[in-house]
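Visitor: Fold the following.
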Amino acid sequence: MVAKKPRKPTGKPRPTRTSASLPPEVYSTLQDIAKQKKVSVAWVIRDAADKYIAEQRPLLESAR
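Guide: Have a look, this model is predicted:
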């Protein structure tokens, strides 16, 4: 077993990993988008999540 090198502190919080099950047609569409944009499927999902959160922000703030 190879020991991992410790990461240098950057001052940024580490991203949180998550997993989600997607219908095959949704994942296939994500792959097509990623290929067209020359990015990863993970990047497409993060971008979509960022846009969704921005869209929902007014609803979240009015609920406070």
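Visitor: alpha carbons only for contacts and neighbour counts from here, please
Guide: OK.
Visitor: Now do the contacts for P23.
Guide: With CA atoms under 8 Å, 6 or more residues apart in numbering as the criterion, no residue contacts P23.
Visitor: Could you measure from the residue nearest to the spatial centre of the chain over to T16?
Guide: Closest residue to the average C-alpha location of the chain: R46 at 2.7 Å, with CA atoms, centre = their mean. Going from R46 to T16 by CA to CA, to the nearest Å gives 12 Å.
Visitor: for Y52, same thing?
Guide: Distance check for Y52 against T16: by CA to CA, it reads 18 Å.
Visitor: which residues sit against the strand or helix carrying the residue nearest to the centre of the chain?
Guide: Assigned by DSSP states H and E, R46 belongs to helix 41-62. Contact with helix 41-62 is made by 30-31, 33-34, as judged by CA under 8 Å, 6+ apart.
Visitor: Please give the structure of this sequence too, so both can be compared:
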Amino acid sequence: MVAKRGRKPTGKPRATRASASLPPELYSTLQDIAKRKKVSVAWVIRDAAEKYIADQKPLLETRP
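Guide: Reported below is the predicted structural model:
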């Protein structure tokens, strides 16, 4: 079976890579959280972004 371009063999879209510069204190805190949870810093950032977007959803759904 050949995977479609841009998709994993499971059919899910591939993740988009993003880059951001963070202050050293913030990154250090993210590392501490990741270490305690036994996950990657990327996982912590994705989790935080998902929660932030969920909190903003009512704002995104309203039309100006």
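Visitor: picking up where we left off before, run the chain-centre distance for the helix holding R46 of structure 1.
Guide: Relative to its chain's centre, helix 41-62 of structure 1 lies at 10 Å (CA atoms, centre = their mean, to the nearest Å).
Visitor: how close does that helix sit to structure 2?
Guide: Average distance, helix 41-62 of structure 1 versus aligned residues of structure 2 after superposition (mean CA distance after the TM-score superposition for structure 1): 0.2 Å.
Visitor: Could you list the buried residues of that helix?
Guide: Judged by neighbour count (16 or more other CA atoms under 10 Å), helix 41-62 of structure 1 contains these buried residues: 41, 44.
Visitor: repeat for stretch 24-38 of structure 1
Guide: So for stretch 24-38 of structure 1, counting by 16+ other CA under 10 Å, buried means 30-31, 34.
Visitor: how about TSV for those residues, with distance to L60 of structure 1 and secondary structure added?
Guide: Shown next, in TSV, are the buried residues of stretch 24-38 of structure 1 (distance: CA to CA, whole Å; DSSP: H, G, I helix; E, B strand; the rest coil):
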residue	distance to L60 of structure 1	secondary structure
L30	27	helix
Q31	30	helix
A34	29	helix
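Visitor: Distance to P9 of structure 1 for those residues - can I get that in CSV?
Guide: Listed next are the buried residues of stretch 24-38 of structure 1 as CSV, based on distance: CA to CA, whole Å:
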residue, distance to P9 of structure 1
L30, 33
Q31, 33
A34, 30
